[in-house]
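> any chance you could fold what I've pasted below:
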Amino acid sequence: MSGLLALLDDVAGLAKVAAASVDDVAGYASKAGAKAAGAVIDDAAVTPKYVHGFEASRELPIIWRITKGSLRNKLVFLLPVALVLSSFAPGAIAPLLMLGGGYLCFEGAEKILHVLFPHSAEAEAELPADPAHLEEQKATGAIKTDFILSAEIMTIALSEIPQAGVAMEAAALAIVAVGITVLVYGAVALIVKADDIGLHLARVGRLGVTRAVGRGLVRGMPRFMRLLSTVGTAAMLWVGGSIIVHGLGQLGWHLPEELIHHAAGAAGAMVPEGAAAAVEWIVTAAIDGVLALLLGLLLVPVATKAIAPLWRAVSGRKAAGH
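This next block holds a predicted model:
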């Protein structure tokens, strides 16, 4: 009997450890996912353009295809690489994170330049006339873009997870990967179909309020998409700038981080105590965003005049060889 009690006690102890481990994994995943918010918002803001112009019946299948590609990017390719880096080259995480932060700065600056100086629509003339081919091209492009954003999300997540063993890190990263993918592409599906839902309500709604809601959705979605794009750009610059500044500190140059901290503290001291924390956060985010924009403006010509032509030349040769 005493042996059975001892066994039950051991089982209870193991259950407590397992429960604690689950709590730890959930906590790590939640913290990591919150830190990756900028890239997540950008992902949600970017994806709807890939289904623009298709028949309504093809929108959800395309989003589902991109969702599967995103999960494959994160779980099959990026998660193993992240675990290898964590185990064998942890010093490479900060530089890689800064590289991703630089990409976010570039993307944010490019979006702002595109608004200020709209590009010509020459690329539209190059789109294939065959709907199936166009769908293939758009979905492939979306999955490639997702790979870059997913790499940034997974790197940010990895940097926020403490050294807790391969199993714990893998579990936390998998939760982040699946959770963020479901969140982003679930939101994208709702956004893409919102105008169709609104049109349906406006046409067949039995109550005046229902029809009014439908008309509001139809009229409001273009404004919402513009707002989402603006928020996504601001989030990219904020997160990209904070990653660069924090990364410089990790590499030994603490001056930018200290100057921003002092400026935020000075601004917080000028307002009532209850608002100090919010003001300090706003000032920090604003400075990070401005620095990110300046860095992004420097990176735009480098990327468009040097890196992009080189990439096209290399990928063109690969395609020709294949």
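> from here on, contacts and neighbour counts on C-alpha atoms
OK.
> state the helix or strand in which Ser21 lies.
If you go by DSSP states H and E, Ser21 is part of helix 2-35.
> next one: Leu291
Since the elements are taken from DSSP H and E, Leu291 ends up inside helix 273-302.
> for Val178, which residues are in contact?
Contacts here follow C-alpha atoms under 8 Å, 6 or more residues apart in numbering; on that basis Val178 touches Leu71.
> got the contact list for the residue nearest to Gly296 when sequence neighbours are not counted?
By the measure of C-alpha to C-alpha, 6 or more residues apart in numbering, the closest residue to Gly296 outside its immediate chain neighbours is Phe106, 4.0 Å from it. By C-alpha under 8 Å, 6+ apart, the residues touching Phe106 are Leu293, Leu295, Gly296, Leu297, Leu299, Val300.
> and with 10 Å instead?
100, 236-237, 240, 292-303 (C-alpha atoms under 10 Å, 6 or more residues apart in numbering).
> one more: Gly268?
Contact partners of Gly268, counting by C-alpha under 10 Å, 6+ apart, are His262, Gly274, Ala275, Ala276, Ala277, Ala278, Val279, Glu280, Trp281, Ile282, Val283.
> report how many residues lie close to the fifth one.
Neighbours of Ala277 under the rule other C-alpha atoms under 10 Å: 16.
> again with the third one
Per other C-alpha under 10 Å, the neighbour tally for Ala275 reads 12.
> could you identify the helix or strand that succeeds the longest helix seen in the chain?
Of all the segments of type helix in the chain, defined by DSSP state H, the longest one is helix 208-250. Remark: after helix 208-250, the chain's next helix or strand is helix 255-269, criterion DSSP H and E.
> for that following helix, which positions count as buried?
Glu257, Ile260, His261, Ala264, Gly265, Ala267, Gly268 (16 or more other C-alpha atoms under 10 Å).
> now those in a markdown table, with distance to Val182?
Supplementary listing: these in a markdown table, determined by distance: C-alpha to C-alpha, whole Å:
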| residue | distance to Val182 |
| --- | --- |
| Glu257 | 34 |
| Ile260 | 35 |
| His261 | 35 |
| Ala264 | 35 |
| Gly265 | 38 |
| Ala267 | 39 |
| Gly268 | 37 |
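> here's the other one to compare against:
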Amino acid sequence: MEPGNDTQMSEFLLLGLSEEPELQLLIFTLFLSMYLITVFGNLIIILAVSSDSHLHTPMYFFLANLSFVDICFTSTTIPKMLQNIQTHSKVITYEGCITQIYFFLFLAGLDNFLLAVMAYDRFVAICHPLHYMVIMKPTYCVLLVLMSWMMSALNSLLQSLMVLWLSFCRLVEISHFFCEINQVVQLACSDKFLNDMVMHFAAGLLGGASLAGILYSYSKIVSSIHGISSVQGKYKAFSTCASHLSVVCLFYCTILGVYLSSASLQSSHSSTVASVMYTVVTPMLNPFIYSLRNKDIKMALKRIIGVPVM
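Here you go, the predicted structure:
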């Protein structure tokens, strides 16, 4: 396509996962199913935590917040993708793309911060059990969540505003099923050095700090569990953080896989397919990980639905 002038484009094109017409029904059905499972599964977790007084503890307060964020996270991208497949359209408005970038960054960052907060909660519970209720007071738990929301909101607001400063002088075709900020920035025809710097700095500072906090917490947890003499005591201590550790591994391994695939493979389509893991699959699996590996959640669900959960 020939470059035009520097007037701002009014719409972008989302190329999606595949342009093959015969695959559109399969993709629509698959993603609709995963989206419904994600919403239903996380709503069940929220319902269990809110309705069962036994789960009114800091750990499950953070879990309910994580489930709410996961619902919003998938709702930022999947409905628009399904709409485009249904209407045989690839268009997303410029305003819609910026909005999607903002909420995607906001909710992805919030996921990241909440996992770090949950790791800190498990660190206090296992390493300082006698002071747990004193440290993890309800007001302190709310403050931790509010700080996570504020830091994530400021980061996403800054990066979204910086995208607004960019100019696009040709029809923008995004090789993704949503407005992924890195691809959008690279397609701009104005100088994007500052955008690249801010993106890498934010990823390193916010993502790196959260991951470092998680690793530090679990290093202390492993050290404390190693010091427990009885096997039963070790198992009981480890079981309180097994579900969270599984979610952390799934979240960070899938994100790492996306960036490794995008760095090693020439095709941006490969990176797009890989990103499905952390944008869709991980939020869908989180409720199953917590319900299948958590005795308290199983008992709460049994009380709610009257049927034992395997």
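> and the TM-score between these chains?
Overlay of the two chains. TM-score (TM-score structural alignment, normalised by the length of the second structure): 0.31; 155 aligned residues with a C-alpha RMSD of 6.3 Å.
> pull the most distant pair out of the contacts of Gly268 of the first structure.
His262 and Gly274 (18.6 Å; C-alpha to C-alpha).
> burial count for Ala320 of the first structure?
The burial count assigned to Ala320 of the first structure is 8, neighbours taken as other C-alpha under 10 Å.
> need the contact list for it.
Residues in contact with Ala320 of the first structure, defined by C-alpha under 10 Å, 6+ apart, are Val314.
> quick one: list the elements packing against whatever helix or strand Tyr60 of the second structure lives in.
Element membership for Tyr60 of the second structure (DSSP H and E) is helix 58-86. Contacts of helix 58-86 of the second structure with other secondary structure elements, assessed using 3 or more C-alpha pairs under 10 Å, 6 or more residues apart in numbering; DSSP states H and E, are made with strand 11-14, helix 24-51, strand 91-93, helix 94-127, helix 138-164, helix 282-292.
> go with 7 Å
helix 24-51, helix 94-127 (3 or more C-alpha pairs under 7 Å, 6 or more residues apart in numbering; DSSP states H and E).
> buried set for that helix?
Judged by neighbour count using 16+ other C-alpha under 10 Å, the buried positions of helix 58-86 of the second structure are 58-78, 80-82, 84-85.
> off-centre distance for that helix?
Centroid separation between helix 58-86 of the second structure and its chain, computed with C-alpha atoms, centre = their mean, to the nearest Å, is 8 Å.
> now the angle from that helix to helix 94-127?
On the basis of axes from the mean of the first three to the mean of the last three C-alpha atoms, to 10 degrees, helix 58-86 of the second structure is oriented at 160 degrees to helix 94-127.
> now helix 58-86 of the second structure against helix 138-164, angle please.
Note on geometry: by the same axes, to 10 degrees, helix 58-86 of the second structure and helix 138-164 are set 30 degrees apart in direction.
> what's the end-to-end length of stretch 288-303 of the second structure?
17 Å (C-alpha to C-alpha, to the nearest Å).
> now it: buried residues?
Taking 16+ other C-alpha under 10 Å as the neighbour-count basis, stretch 288-303 of the second structure is seen to contain the buried residues Phe288, Tyr290, Ser291, Arg293, Asn294, Asp296, Ile297, Lys298, Met299, Ala300, Leu301.
> coming back round to it: of the helices and strands packed on helix 58-86 of the second structure, flag the one that's most buried.
Comparing those by mean neighbour count (mean count of other C-alpha atoms under 10 Å), helix 94-127 ranks first with a mean of 22.
> mind checking how far that one is from the chain centre?
Its chain's C-alpha centre lies 6 Å from the corresponding centre of helix 94-127 of the second structure when counted by C-alpha atoms, centre = their mean.
> show me where the stretch 151-300 of the second structure has strands.
Listed in chain order, the strands found in the stretch 151-300 of the second structure under DSSP state E, counting those that start in this stretch are 173-174.
> residue ranges of the helices in it, please?
Remark: helices assigned in the stretch 151-300 of the second structure by DSSP state H, counting those that start in this stretch are 181-186, 193-202, 208-226, 231-239, 242-264, 268-276, 282-292, 295-305.
> most packed of the ones you listed?
Across the helices of the stretch 151-300 of the second structure, the average number of neighbours (mean count of other C-alpha under 10 Å) peaks for helix 282-292, which reaches a mean of 21.
> so which elements touch that one?
Helix 282-292 of the second structure makes packing contacts with helix 24-51, helix 242-264 when contacts are defined by 3+ C-alpha pairs under 7 Å, 6+ apart.
> between the first one and helix 282-292, how big is the angle?
When the same axes, to 10 degrees is applied, the directions of helix 24-51 of the second structure and helix 282-292 differ by 40 degrees.
> what number of residues lie near Ala187 of the first structure?
Applying other C-alpha under 10 Å, we find 15 other residues in the vicinity of Ala187 of the first structure.
> Ala15 of the first structure too?
For Ala15 of the first structure, the tally of surrounding residues (other C-alpha under 10 Å) stands at 12.
> and the one 10 residues further on, by the same measure?
Using other C-alpha under 10 Å, Val25 of the first structure has 24 other residues around it.
> just checking, it touches Met168?
Yes: Val25 of the first structure is within contact range of Met168, at 6.3 Å (criterion: C-alpha atoms under 7 Å).
> the stretch 1-150 of the first structure: helices as residue ranges?
Secondary structure of the stretch 1-150 of the first structure, counting by DSSP H, counting those that start in this stretch: helices at 2-35, 37-46, 56-71, 79-88, 93-116, 122-125, 131-160.
> and these, which is most packed in?
For the helices of the stretch 1-150 of the first structure, the stretch with the most neighbours on average is helix 37-46, a mean of 22; neighbours defined as mean count of other C-alpha under 10 Å.
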